[in-house]
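[1] Any chance you could fold what I've pasted below:
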Amino acid sequence: MEKRFREDIEGLRGFAILAVVVFHFGVEVFPGGFVGVDIFFVIAGYLITGMLLGELERTRTVDLWRFYGRRAQRSLPLALVVSVVTLLLVLLFLSPAEQTSAANGALAASLYASNLWFMTLLPDYFAPESIFNPFLHTWALSAAAQFYLVWPVLLLLLWRWRPSVRNMAVAMTVLTLLSFALCLWLSYRKQSWAFYASPTRAWEFGVGALAALRPVTDWARRSRVAVPIGWLGLAVLCATVLLLTADARFPGWIALVPVLATAAILISGVSDQPGGPAKILKLSWMQWLGKRSYAIYLWHWPIVMFARVLDLGDHAMTIAICSALAVICAAISFRWLERPMRSSAWLAAKPMRAIAVGAMLIATGVLIAVSAGQVARMFSAQPVHAALIRSISEEPLASGSPQRCLIMFKYAAPVSCTFGASESPKTVVLFGDSHADQWSTPLAQLASEQGWRLVTFLKATCSVADIVDYNPRSRRYWPECAEWRARAIDDIQQLQPDLVILSQMSNGFIQGPWTSRGRYAVTYEQWEAGLRRSLQRLRAANVPVLLLRDSPLPRANMGHCVGRARWRGTSESSCDVPISIAIDPALTALESAVAASTGAIFADLTTRFCDEHTCPAVKSGVLVYKDANHITEDFAKLQVPAFRALLEEHEFLAAQKH
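    So this is what the prediction gives:
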């Protein structure tokens, strides 16, 4: 196995970190920059495997303690420093509730298990709620560390079992294919697991490992096509960064493109033929970035996140300043910490010494993270913050425990729940998604007061409008939604209620600034046609329908904003949202017209949220929104009089069914 320094690999690291940074800073012309992490994984598999196999061929064994000591010596000191600095910034700028979450993230990162933590915490790496976690980027470091922990032991065991490169190649191929198959399977069933879990990412390291095998490198040295393959790989990587978007079901099949392209560049780099992508990758600025890629990766994400917390905007000047700050922090830490630690002869002299220092650094990180969590919980217990945290965390009656009447994504069979006077001859149905669910508490209270029955049919993220819907969580079109909708309408028709109250996050499904569906969102025309079909089906069974306009959408996490304002002692009114941002007049007119044309009643409670110009974050001393679009239970309970007046105005409950 070759030992020479590969400038092309250093430049490839520079390419990868540049792609990641521009993606995280929101530079729209590089939507696929997230594949930079996949490039790092392939490089890691290539270099580590080449080194380990070379040692196995020379000595018939692997000095595991020396290997782990080098890894600790290279990565742990800077990781601890960045974690401490990040936690200090968290203490300054984030609310106590966010501080608690950040401390948990720091703990998981210190233990190199943050990928497992995020796997269960966040439904999607690309989801809006992901951008305010200052330790989100550490998932990749944890996945790599888990690979470093297992791979040397596995190679050593394989070598002792069948000591030949050929047998190693067969075993690596089998393991890589098994990991890829698991990745594909989970990409369609549990996308967050496919994205974060090290077993589902191991195939990327495996492809790099296979590229490092002697038969491959020997072929590349002799072959005339190795250089063109390398150029093709670099061209494909550039195209991927420019064309791939977060809408892709990643890592899935599409991840093969950047992974194989990276492997092609690595293989091409050993060719004896002149030329190749190394001519570009050896440029001095790419070498500079590559040498500092680890430091840049560690520093850039907290800077990105805090720029968003401080609402500095995403214009070119902000991006340039924040990028420069990340590079400066990386340059300083590389010069004064990372490089001295990597080249420390004292640590390198005895592997157990480096491992002991590494263990001490990990323990220090854990201790600091636990202490930060305790401090955050102490602040959270203060009345002003405790009340806010309670308001944010309280769930609507229907979806909360123990009812759990809001069914999740993979289920298609409707679930009905009954509240109020269960034996009453008068029945109101609440039908919709989580934005209908947020009205279950006040409607159930009203049902109990007036002696009628409330029945709910609720499914998260699924529209009542009859559209072909794309699920941004599972990243696929989902027939479960269409099946649930059709079966729920059938059940409602059989129930023959006195009234159906229909509510949904309409703008979440339609092309525009409110949606998370990107290019898969429907047009206003498609929404109008789908809503009309659903209303006509209900009205065909002579079911009275009240179409409730969706609540205004602030498009920013109001719970976090108000929490930060209280923590910093600034005005909560800074979180207020202009009505022009929260309301879509075109959609209001469209739904009102559809309701009128189908014989439904259209109701709009916007005045309960907003005045003529502004939608306040706090109204009558009550937090209005718990996140970027769902209202709090406290505010929902205040709307009981509004619903009582609405139902009395239209005399639905007094009228007999037609």
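[2] okay, CA-based contacts and neighbour counts for the rest of this
    OK.
[3] what's near enough to touch the most centrally placed residue in the chain?
    By CA atoms, centre = their mean, the chain has its centre lying nearest to Y125, at 2.2 Å. Counting by CA atoms under 8 Å, 6 or more residues apart in numbering, Y125 touches S192, F195.
[4] Is it correct that it falls within a helix?
    No: secondary structure of Y125, determined by DSSP: H, G, I helix; E, B strand; the rest coil: coil, with no helix assignment.
[5] please give me the structure for this one as well, since I'd like to look at both together:
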Amino acid sequence: MSAPTTGDATPSTAAAPAYRTDLDGLRGIAIALVACFHVWFGRVSGGVDVFLTLSGYFFVGSLVRHTIHAQSARIGFGETVSPWPRLQRLFRRLLPALYTLLIVVGVLTIAIVTQTRWQNIGREIVASALYYQNYYLAKNSQDYLAASSANSPLQHLWSMSMQGQFFVGALIVLLTVAGLIKLLGRRYEGLTQPRVIRAIFAVVVGGTALASFAWAQHRLHIDQPYNYYDTLSRLWEPLVGGLLAIWMPTWRVGVRIRGAMTVIALILIATCGWWIDGVASYPAALAWVPVGATLLVIWSGNTAPDQSLPRVNQILASKRSVWLGSLSYSLYLIHWPLLIFYLTWRGIDHANVLEGTGILLVSIGLAWLTKRYIEDPLRGGGRSSMAHLRWPAHPRVTYTAALTVVLVLASGATAGGIKAWDRHMLDVAVDTTDLDPALYPGARALLDGAPVPALDPQPTPLAMAQDLPQTGRDGFMSDFAATTPTVGVYGDPNGGKTIAVAGGSHAEMWIGALDAIGRRNGFRIVTYLKMGCPLTGEEMPTRLEGTPYPECRTWVRAVMDDILRTRPDAVFTNSTRPDPDGPADHVPAGYLAIFDELTGAGIPVVGIRDTPWPHKDKRPINTPECLAGGGSATTCGTVRASALNPVDPAQAVAATNPLFHPLDLSNGVCTADFCPAVVGNIIVYKDFHHLSTPYVRTLTHELSRQLAAALGWTGPEVP
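    Below is the predicted model of the structure:
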């Protein structure tokens, strides 16, 4: 994945080891694993961890040799500490192929992907170009799991961003250390000894690696989706490779034993993707399997001059392995977006064996073309296979210069297009607060049999990106990291009674209706809302993707303490959720614990049944995207029995607890047997499972009716 050599092309002769072509072969194995696991198996292979370790080995080792050479050759202070020459080499090696890919992704996004996804992909193009894609994904908690047509074509570039951050950060820090050694060496000559220089670098690199590993292990059970992408958590992987470059053990071990170690290491690298869930486990302790195996391959091939290279290392150094390794950077860049665009074009989630083989072969071909005509020429020097080419009419204009200009102009045009699209998205939202109920009846078409004229639905699928509940816009939806509640006030702020709305986004999505009901009927609505955190008594709640979510537990306890202290007249929260072990919905045990605690304190609970989560054949449906891609209310809808039990499961709770009041608005979302994507000319869902704000407004009358029946004091219904 990294460029063939990230350090100096010709390091100091005194300290430089012989070039390790077997490690190029290891790159070839790593990229083959990454691509095959992505295309066919939908798992993390550990190949990226191999790349990170190799990058650190080459990069840090080169910096150490540069520092030792600078001392022995009496190179000037500025030449020792200036990062610019190396940054230039990094830019030439990494940016041309990356920027070419980003330009192509921009074009293919417009040609293949629905407009509902343009804004997010555009922002990922910017994040990837500026090397912060890993943090963009971490912030949005995207999981690096099996490829599907819903995945971003740039999701894989998190590792490139992480490596870029590592290269720049390590360069600045270690060259600063080198400069201090040079400066202090004028007074303390002992500091300029090679062994002392290596010891200083070892302390800096080793200490940072240890801190990074401890951080990764600590964050594993706190926020693993963020931890997976976090550079601070990943730093230890390249740094331990760098540590091996600083201090390579010189134990004299027989060639057969070294060969056996390489075989064992390669088996671990090749198989760890099967028995380690990398998304849930890396970069913590289990990442030592691919990382440690890579270190073992590096060490086992580091033979003395009078020792022969183990046979397996010779195979790694063979022409075919090295050739594939030389394509690793371009192949890594290309294979994932090619897979995602193919799946999107076909409208499928998985490639079969034949399709996957074709994708891999095309990826290899495009990677070879990219290396030969983009990577190599723009690196310059002896590696440029086309550096000799000049345009006849302009002898001073080389192929490299022309290609550079094209890339810069195209990148600028792509960035300009992204900015223009973002500005367009700000204007695309339509005010749906006053939709004519005769033209856009929404839920009234199901509940009251209201006529539905032939009109395009509102809001448009594209405008759904701007569709947020008022609480989100007002800043009353706490983020994933929050552990204390932020309380919002809606309805009638001076009302004599209060309903507390508590939970996650599936409680929040009702605020538009509740606000109107409260204002009309003279009671307050106070909100306790947190992303992905229902009101649950679970000791270890998890996020939607299954990772631990301890912040939720802390937040829920703080909310419960505040509710028990302030004693609202009722608590409105979710009562059901899709059953992970069945085809319909259920009442989680954690919800029951909360219901019991509140009602035990004499506080009534209004439990609203969760609405169906759109899906088909166990595949989740993003409703706006499905409609934008040519789907209809039917093809983008859900069979009711696959999402809902015939009877609200919360009814059983109400039978034994008189202070628990179940609400069920399912008939305002579904017919007797089907849940359409569009009802009454309004799109029902804003994404995979949240009701759209305008559709919730059309449920206000029914929600008010059921609240009045449950509590008896909410007043007349909202018309």
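[6] which residues in the stretch 251-400 of the second structure form helices?
    255-275, 278-281, 288-300, 311-316, 319-326, 328-346, 353-370, 376-379, 399-428 (DSSP state H, counting those that start in this stretch).
[7] List just the one of these that sits closest to V107 of the second structure.
    Nearest to V107 of the second structure among those is helix 399-428 (8.5 Å), distances taken as CA to CA.
[8] before we move on, back to that, relative to I631 of the first structure, how far out is the residue nearest to the centre of the first structure?
    Distance, Y125 of the first structure to I631 of the first structure, using CA to CA, to the nearest Å: 24 Å.
[9] what's the closest of the helices of the stretch 251-400 of the second structure to W84 of the second structure?
    helix 376-379 (15.5 Å).
[10] about what we covered before: export the helices of the stretch 251-400 of the second structure to JSON lines and tack on distance to R557 of the second structure and mean neighbour count?
    JSON lines is the format used below for the helices of the stretch 251-400 of the second structure (distance: least, CA to CA, whole Å; neighbours: other CA atoms under 10 Å):
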{"stretch": "helix 255-275", "distance to R557 of the second structure": "37", "mean neighbour count": "18"}
{"stretch": "helix 278-281", "distance to R557 of the second structure": "26", "mean neighbour count": "20"}
{"stretch": "helix 288-300", "distance to R557 of the second structure": "37", "mean neighbour count": "22"}
{"stretch": "helix 311-316", "distance to R557 of the second structure": "56", "mean neighbour count": "19"}
{"stretch": "helix 319-326", "distance to R557 of the second structure": "53", "mean neighbour count": "20"}
{"stretch": "helix 328-346", "distance to R557 of the second structure": "42", "mean neighbour count": "23"}
{"stretch": "helix 353-370", "distance to R557 of the second structure": "48", "mean neighbour count": "17"}
{"stretch": "helix 376-379", "distance to R557 of the second structure": "57", "mean neighbour count": "24"}
{"stretch": "helix 399-428", "distance to R557 of the second structure": "38", "mean neighbour count": "15"}
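[11] Tell me which of the ones you listed sits nearest to S233 of the second structure.
    Across the helices of the stretch 251-400 of the second structure, closest to S233 of the second structure is helix 278-281 (CA to CA), at 12.0 Å.
[12] and that closest one, how far from the first structure on average?
    In the superposition with the first structure, the average deviation recorded for helix 278-281 of the second structure is 4.2 Å (mean CA distance after the TM-score superposition for the first structure).
[13] now what about that helix, what contacts it?
    Contacts of helix 278-281 of the second structure (CA under 8 Å, 6+ apart): 43-46, 143-145, 220, 224-225, 228, 287, 547.
[14] and if you look at stretch 474-494 of the first structure?
    Against stretch 474-494 of the first structure from outside (CA under 8 Å, 6+ apart): 187-191, 247-249, 409-414, 429, 457, 459, 462-464, 466-471, 537-538, 541, 543.
[15] Stretch 424-431 of the first structure now?
    Residues contacting stretch 424-431 of the first structure (CA under 8 Å, 6+ apart): 436-437, 440, 451-458, 464, 492, 497-503, 653.
[16] ok, 7 Å please
    436, 451-458, 497-503 (CA atoms under 7 Å, 6 or more residues apart in numbering).
[17] Which of those residues fall in helices?
    Assigned to helices by DSSP state H, the following of the contacts of stretch 424-431 of the first structure qualify: A436.
[18] neighbour-wise, which of the contacts of stretch 424-431 of the first structure leads?
    With neighbours taken as other CA atoms under 10 Å, the top of the contacts of stretch 424-431 of the first structure is L458, carrying 33 neighbours.
[19] Does it touch R404 like I think?
    No: assessed by CA atoms under 7 Å, L458 of the first structure is found out of contact with R404, at 9.9 Å.
[20] Give the aligned range of stretch 83-91 of the first structure in the second structure.
    Counting by TM-score structural alignment, stretch 83-91 of the first structure falls onto residues 102-110 of the second structure.
[21] how close does the matching stretch sit to the first structure?
    Mean for stretch 102-110 of the second structure is 1.1 Å (mean CA distance after the TM-score superposition for the first structure).
[22] Return the distance of that stretch from the chain's centre.
    19 Å (CA atoms, centre = their mean, to the nearest Å).
[23] residues of it that come out buried?
    Residues of stretch 102-110 of the second structure classed as buried by neighbour count (16 or more other CA atoms under 10 Å): L102, I103, V105, G106, T109.
[24] what does stretch 58-70 of the first structure give?
    T61, V62, R66, F67, Y68, G69, R70.
[25] got it, and stretch 138-155 of the second structure?
    Buried, per 16+ other CA under 10 Å, within stretch 138-155 of the second structure: 138, 141-155.
[26] Figure out the length between the terminal residues of that stretch.
    11 Å.
[27] same deal with stretch 489-500 of the first structure?
    By CA to CA, one end of stretch 489-500 of the first structure lies 10 Å from the other end.
[28] With stretch 61-81 of the second structure instead?
    So stretch 61-81 of the second structure: terminal residues 16 Å apart, CA to CA.
[29] how far does that stretch sit from the chain's center?
    The answer for stretch 61-81 of the second structure is 39 Å, by CA atoms, centre = their mean.
[30] Stretch 329-345 of the first structure too?
    Using CA atoms, centre = their mean, the offset of stretch 329-345 of the first structure from its chain centre is 31 Å.
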